[in-house]
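K.L.:
Predicted structure and sequence below. I'll ask about it afterward.
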Amino acid sequence: MRSGFGRRLEVLRLALLVLAVSFVGSGTAAAKGDWGPERAYLSEYTDLKAEALGLASVEEHLARMAKDLGAEGAKRPTRNLTLLDLALKAGGVAELVHTVTPQEVKRLSGRLEEPDARNLVVAKNLGWVGDEKAWTSGTAVSSREAARLLYRVIELADGGARALGRSDDPDIYGRIQSAWDSFRLFDGGGLFTLGVRAIAEGASTGYNIKSDVYDVRFASPYTLQYGHSDIRHAKQLIALLNGKGLVAKVALEPKTSSYRYLLEWGPVPEPSRYYRVDKVREDLYLASALEYDLKLEFRSVKEKDAFDALVRTYAKKSDANPDGKGLLHGAWWQPLYTSRTPMGDGYREVVENVVRSQAGGGYRIHAFVLKEEERRFRKAFLALDPSLEIAVRPLWCNEAFHRYLKGEHQ
């Protein structure tokens, strides 16, 4: 831990997480053959469930997307070519066909009508099509290949998973830094007042606020969320994954963590883009700190499972190593990482409460509590405002943080 004021900030950040912790790059980012995360994404974020990913359902979904952009699909000589035509229109890139040259068309392996040839060239340039012969043959492509096309169209159309890239991309560190540099403290509009009341009246020791604008859409079965405040730590963690052969999509979500500031800790510091203290009343000061949730979507559940051992070995302080010697920069006593789907050894089930108010304006409070404390939390917040919407769902956190929630120091 840091010394002095920094040490106190870290302790308080951990304290506020008892009741308030956030819950939980390109269309070809997934490695070839990694179908699981793409299928899980479509099942989680579209109306297409895994068992319904057929050619007809994919075509219907692409047609709806195209229509939303004011484009109508055209029936082509084969269903494959119809899918490609719809894909370009659904992705909002149909105009690119006018940039295709005769030389590019001639390099295609099959003979197609000019509109279809242009569509295929653009689809190849976008990385949507691997084996062009599969798409130009009279035999329909597999449902898996069609669903992958849909996934890539969604990625282009609205950002899809909204990843910064993959952990093994040499440029990922710059993208992480750029994302972090763009973040600023936010108080959540009307939720700030609610949070102040919650602290003042003892309903919470602190709270985290996140914004809908920054939501990442990773496939939950393959994803872990890792919370921290030091961006240098995040970059070292990504390098650790690479060194150990684990690959994941990477994204950052900002969060504001607020908690009661006690004057006995020392003079109120000057505000910065990372931290500020507000005087609410004579006996109540509120500290707000900019932090992040690092989202990691692994290629497989096996790689997701391997993450816990890495953190326990290289990013967790302990009584045996209280100074963090040999650990990643900014290692915590109770590192926090969570999964929205059940995990085995090394994880414990807890409860996540997502609190929204009519005055929230796209912001929400996230509260993370032990299962036996969920009813007390809900009752305390509804006493502050009966109109609050509180969504409750299970979450699986690492054992170190679960022990902390029970009052154990490590």
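P.N.:
Cool, the structure landed.

K.L.:
Please make it C-alpha for all contacts and neighbour counts, starting now.
P.N.:
Noted.

K.L.:
Now stretch 387-399: buried residues?
P.N.:
388, 389, 390, 394, 395, 396, 397, 398, 399 (16 or more other Cα atoms under 10 Å).

K.L.:
Which members of those are positioned in helices?
P.N.:
Judged by DSSP state H, the subset of the buried residues of stretch 387-399 located in helices is residue 399.

K.L.:
which one of the buried residues of stretch 387-399 sits closest to residue 217?
P.N.:
Of all the buried residues of stretch 387-399, the one with the least separation from residue 217 (Cα to Cα) is residue 395, at 16.5 Å.

K.L.:
Next, format the buried residues of stretch 387-399 as a markdown table and append distance to residue 269.
P.N.:
Below are these laid out as a markdown table (distance: Cα to Cα, whole Å):
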| residue | distance to residue 269 |
| --- | --- |
| 388 | 33 |
| 389 | 35 |
| 390 | 34 |
| 394 | 38 |
| 395 | 35 |
| 396 | 36 |
| 397 | 33 |
| 398 | 33 |
| 399 | 34 |
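
K.L.:
neighbouring contacts of the top helix by length along the chain?
P.N.:
Among the elements of type helix in the chain, defined by DSSP H, the one spanning the most residues is helix 143-158. Contacts to helix 143-158, defined as Cα atoms under 8 Å, 6 or more residues apart in numbering, come from residues 26-28, 35, 38-39, 42, 53-55, 58, 62, 83, 87-88, 90-92, 128-129, 160-162.

K.L.:
and the comparison structure, right after this:
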Amino acid sequence: MMNVRNKWILSGSLALSLLFSAALPLSAAQAAATPTVLQSSTTSITEYEQFLQEKFGIAFQQGTVTKGQFLQQIAKVLHLGDAKSQPVFSDLGADSPYYSSAAALYEQGIITSLKIEADKPLQATSALYIAVKAAGLAELAHSYPQSKTTDALKQIGYSPAGLSLSAAQELAAAVHSGLLPSSFYKEVKGKAASADLAEALLVQILSIKGEYKHYIGYTSDADIYGKLADAYNTSDIIQSPELQTVVDTALKQNLVTGYNLKDNRFDANFVDSLTLTYGHDNLKHAVQLIGLLRSEGIRAKVQFEPKTSAFIYLKEWGEPVQTENYKVVQIENGNYIAYAKEYDLKFEFANAADKARFQPVILQYAKKNSEDQTGLIASSWWQPLYYSATKLDDYIQITNNKITGAGHYYAQSFSLNEPSAAIAEGFKKLGTGLDIQSYPIWVDKPFFNYLNGESL
């Protein structure tokens, strides 16, 4: 809706805040965007390390991993709090740094023995028994008949002889489910778990539970355009009545000039240091943007996050034309609140250098500077919007005021730094039970100028 967006830019009240963000029910296309269980490689091991470090502060030292350390990190990625009961372990006192993790895992049935052996090296088989239950695969494992179990164990050089039935089944399920990546098959029998295996299991647990990265594919995938079209075409204008009551009131009171609604079930969960978010409203633009990145040799993961942009449509702009992707509701003063279907594309780049290369590409091929400009991809904006959660050269810091209501929906208000406190305080007065967080993000200069009411 570029014509409407330009009117919004010219409306003159951009000094405080513009965009917000909250949601849609999951479509089949987006449900399919959850990544499959990964097969480990040198590249993915590095990726696992970075993900665990940035998201959880987990970093195993190369060399021996103790069972206690592994239990501690399992409890962390599962977000387990203190156990309600206080189990008495035979070899682990309540003053141990591993006690609370072991107690929480014991309460959940992820460990079943009262003998912990926390300071001993973690055995690969022990790590797998724990990981199967932590990933929620116990019932699958215990459904295995003998023949299926034996066939799976052959792949890791094991015979079920000498193993209990449940132990053999759990190892088999780890193989078949992909919980144990194939690159680690030779590291299981009779061996201690390496730091790489421990990290891979943590990530695979998260992946199986749907809590790792979410993306529809890579820019380099042959089918990425079809997946992008499916994601766009199955998204709709987002409805979150309870949250919209609050943010629409903010619009009417001129606390903000616009907001976006999003749903956290679509969040990519990428590593911040390698990620950029790019906002737009046009599918053709998104398709050409992917093609542009491919032509520049930039390979990145891609997640499509639907959003709805809401803003004041002034009555002097004329009678608004409503479509499936653009709705308006008239308010008391004769103006309208307009709701437009948009999206964010999240890109996780292979490295920091590729992330830095993104901006020069956009400024050359997707930033409009004159009405008659040629050589741009379709529907390029005067003020493209893309931002990073981490500091970048030639980007400018602003504030994101994220507002979370009940359920999966949230709003995020982009503002200049100075008025952010007043905006957050204003939202606190408009609704109860809202979680409001303010934190810095770094945006492209044209969008920063946009927030300042400048034309370019």
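P.N.:
Perfect, I can see it now. Predicted model only: the values in this text are computed from it and were never measured.

K.L.:
Give me the TM-score for this pair.
P.N.:
The TM-score (TM-score structural alignment, normalised by the length of structure 1) is 0.83; 398 aligned residues with a Cα RMSD of 3.4 Å.

K.L.:
Tell me where structure 2 has strands.
P.N.:
The residue ranges that make up the strands of structure 2, judged by DSSP state E, are 217-218, 258-263, 275-280, 300-313, 326-330, 336-349, 385-388, 396-404, 409-415, 435-443.

K.L.:
Of the ones you listed, give the one that comes closest to residue 29 of structure 2.
P.N.:
Ranking the strands of structure 2 by distance to residue 29 of structure 2, with Cα to Cα as the measure, places strand 300-313 first at 10.1 Å.

K.L.:
How far away from the center of its chain is that closest one?
P.N.:
Computed by Cα atoms, centre = their mean, to the nearest Å, the separation of strand 300-313 of structure 2 from the middle of its chain amounts to 14 Å.

K.L.:
Read off where it ends up in structure 1.
P.N.:
Per the alignment by TM-score structural alignment, strand 300-313 of structure 2 matches residues 248-261 in structure 1.

K.L.:
So which residues of structure 1 form helices?
P.N.:
Assigned by DSSP H, the helices in structure 1 fall at 4-16, 35-45, 55-68, 79-90, 102-106, 114-125, 132-136, 143-158, 172-182, 190-200, 231-243, 301-314, 374-384, 399-405.

K.L.:
Let's have those in TSV, adding distance to residue 253 of structure 1.
P.N.:
Shown next, in TSV, are the helices of structure 1 (distance: least, Cα to Cα, whole Å):
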stretch	distance to residue 253 of structure 1
helix 4-16	17
helix 35-45	18
helix 55-68	27
helix 79-90	27
helix 102-106	41
helix 114-125	30
helix 132-136	37
helix 143-158	17
helix 172-182	9
helix 190-200	18
helix 231-243	12
helix 301-314	19
helix 374-384	25
helix 399-405	20
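
K.L.:
what about the ones you listed, which gets the closest to residue 330 of structure 1?
P.N.:
Nearest to residue 330 of structure 1, of all the helices of structure 1, is helix 231-243, at 5.8 Å by Cα to Cα.

K.L.:
Which secondary structure elements does the closest one sit against?
P.N.:
In this structure, helix 231-243 of structure 1 packs against helix 172-182, with contacts taken as 3 or more Cα pairs under 8 Å, 6 or more residues apart in numbering; DSSP states H and E.

K.L.:
post-alignment, the helix it packs on versus structure 2, mean distance?
P.N.:
Once the two structures are superposed, the average separation between helix 172-182 of structure 1 and the matching residues of structure 2 is 2.4 Å (mean Cα distance after the TM-score superposition for structure 1).

K.L.:
what angle sits between that helix and strand 248-261?
P.N.:
If you take axes from the mean of the first three to the mean of the last three Cα atoms, to 10 degrees, helix 172-182 of structure 1 sits at 30 degrees to strand 248-261.

K.L.:
And residue 433 of structure 2, how far from residue 413 of structure 2?
P.N.:
As defined by Cα to Cα, to the nearest Å, residue 433 of structure 2 lies at a distance of 17 Å from residue 413 of structure 2.
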